[in-house]
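[1] let me see the structure of the following:
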Amino acid sequence: MPPHHPDGELFPDRSITASKPLPRGRALRIGIGGPVGCGKTTLVGQLCRSLRDELSLVVVTNDIFTSEDAQALKAAAVLPEERIMAVETGCCPHTAIRDDIAANLDAVEQLEARHGPVDVTLVESGGDNLTAIFSSGLVDAQIFVLDTAGGDDVPRKGGPGVALADLLVINKVDLAPHVGSDVDRMYADAVERRSGGPVVLTSMVGDVAAGPVADWIRSLLAVRNAA
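    This is a model prediction of the structure:
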């Protein structure tokens, strides 16, 4: 397990929140965004493996002209194929998750109706820049993923994805020594940009690689169900 929080506390209880009240009576919808190559699809696959035995899950992926991410998840058998749906956006990734969410919302509602009751719907954005953020009409909470290979100055540069996501994931910490990135610096800069909001460090290697993120999702569900 990679390091996470300097004092051993993964995310303080006060940080287990979402940007708006979490709905009851339907699936919890979680958006996963981040730049190209940061590990979004791998994270989605690991979350499915971690949660599929305890929760009912469906997944929507976004690519501009292909269904490659959905096909990768299906090939890895992370969920039954019918629980994974691809959206070919034909436009910039942020447009399909923020400005014109109709295709994604339609896919989400189809999957939830077909496989209900669904506990968690994961919506993976196409690879985009630091300004990418999900519409609150599409998801209830959002995860933004960075990776150490993208440069250790990225969290300091900030942007809506870094600052406003409900959870920030800094991925590929195992590669940091090989790409000259300082993980401690990335973590400290991210916490500062996010005013103490939750940040986790991950490496998508091994069966429990997505454990901290899966625990965060479980915590969101617990907070919602206790409300």
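[2] contacts, neighbours, all on C-alpha from now
    Fine.
[3] residue 194 contacts residue 163, correct?
    Yes: at 4.9 Å, residue 194 and residue 163 qualify as touching, with contact defined as Cα atoms under 8 Å.
[4] tell me how far the nearest residue to residue 154 once chain neighbours are set aside lies from residue 173.
    When the adjacent residues along the chain are set aside, residue 154 lies closest to residue 186, with 7.7 Å between them (Cα to Cα, 6 or more residues apart in numbering). Look at residue 186 and residue 173: by Cα to Cα, to the nearest Å, they are 10 Å apart.
[5] again, but for residue 63
    The separation that residue 63 has from residue 173, given Cα to Cα, amounts to 26 Å.
[6] and residue 74, by the same measure?
    Taking Cα to Cα as the measure, residue 74 and residue 173 are separated by 26 Å.
[7] can you list the residues that contact stretch 216-227?
    The contact list for stretch 216-227 (Cα atoms under 8 Å, 6 or more residues apart in numbering) reads 16, 17, 18, 22, 23, 24, 28.
[8] sequence B follows; please return its structure for comparison with A:
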Amino acid sequence: MRPDRHDPDDEPTHSHTPPGRDTARLPRPPGRPLRIGLGGPVGSGKTALVAALCRSLAGEPQLAVVTNDIYTSEDADFLLRNGVLPAERVRAVETGCCPHTAIRDDISANLEAVEELERSLPPPDLILIESGGDNLTATFSHGPVHHQVFVIDVADGDKVPRKGGPGVTASDLLVINKTDLAGQVNADLSVMARDAEDRRGDRPVCFLSLVENPAADEVTAWVRDRLGGDR
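    Alright, predicted model coming up:
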């Protein structure tokens, strides 16, 4: 995706997916890494899920991560402190603006981080791109990722899937996280499941507690399936 050469994987810098539209991704060209984006509201557990995926996939694909924060490298620092990847496999993007801008409107900083990882490492198989914490309107454009995971959590109550938004309705995988807190916040998981199905149709939904399942088995299996072929 370097601007000085033609590549079928190049996308316009300002590639944009209007909220609520189908977010089917462009196919991954042979020999290029699969890019999976993780978005969701502040505190939904995106960074913890990235860390869990890095641990669960260790030694399988060649893996790298790009994180997005507004003015800090906090999420990248968390991954490095927890030793989930060597430092050379993590890049931190400081967006300096609303998090959705860097994943949907002006994606150049993320594309540059991806290119730097591709140049500096043995060819990676998978790059996880974590958005900064945003709200239910956050969604990746077609440019930076081939698939999008959207993470919400039960702490905000069981009404969240019903509220919709492009992340909830059109992401390739919806993760409803922190299910171990449902009893403490009076969230009905069956209501969340019903409303998620109503909003998403046959798009997959995963209920997750990293306290009870630190390997995030179902999400890890979904990522492995994407690595096996873009479906």
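[9] if we can go back for a sec, any idea what the residue nearest to residue 154 of the first structure aligns with in the second structure?
    Alignment note (TM-score structural alignment): residue 186 of the first structure maps to residue 192 of the second structure.
[10] can you list the buried residues in the helix or strand its match falls within?
    Per DSSP states H and E, residue 192 of the second structure falls inside helix 189-200. Judged by neighbour count (16 or more other Cα atoms under 10 Å), helix 189-200 of the second structure contains these buried residues: 189, 192, 193, 195, 196, 197, 199, 200.
[11] of those, closest to residue 149 of the second structure?
    When the buried residues of helix 189-200 of the second structure are compared for distance to residue 149 of the second structure (Cα to Cα), residue 200 wins out at 13.1 Å.
[12] so the closest one makes contact with residue 170?
    Yes: taking Cα under 8 Å as the definition, residue 200 of the second structure is a contact partner of residue 170 at 6.7 Å.
[13] redo the buried residues of helix 189-200 of the second structure as TSV? Include distance to residue 144 of the second structure.
    What follows is the buried residues of helix 189-200 of the second structure, written out as TSV (distance: Cα to Cα, whole Å):
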residue	distance to residue 144 of the second structure
189	32
192	29
193	29
195	29
196	25
197	27
199	25
200	23
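[14] closest one of those residues to residue 110 of the second structure?
    Looking at the buried residues of helix 189-200 of the second structure and their distance to residue 110 of the second structure, the nearest is residue 200, at 27.6 Å (Cα to Cα).
[15] what's residue 70 of the second structure aligned with over in the first structure?
    The equivalent of residue 70 of the second structure in the first structure is residue 64 (alignment by TM-score structural alignment).
[16] surely its match and residue 90 touch.
    Yes: proximity of residue 64 of the first structure to residue 90 meets the contact threshold set by Cα under 8 Å, at 4.7 Å.
[17] more neighbours, these two?
    residue 64 (17 against 13; other Cα atoms under 10 Å).
[18] can you tell me how far the more buried one is from residue 48 of the first structure?
    When distances are taken as Cα to Cα, residue 64 of the first structure and residue 48 of the first structure turn out to be 23 Å apart.
[19] next one: residue 115 of the first structure
    Applying Cα to Cα to residue 115 of the first structure and residue 48 of the first structure gives a distance of 15 Å.
[20] quick one: which of those two has more around it?
    Applying other Cα under 10 Å to residue 115 of the first structure and residue 48 shows that residue 48 carries more neighbours, namely 23 against 13.
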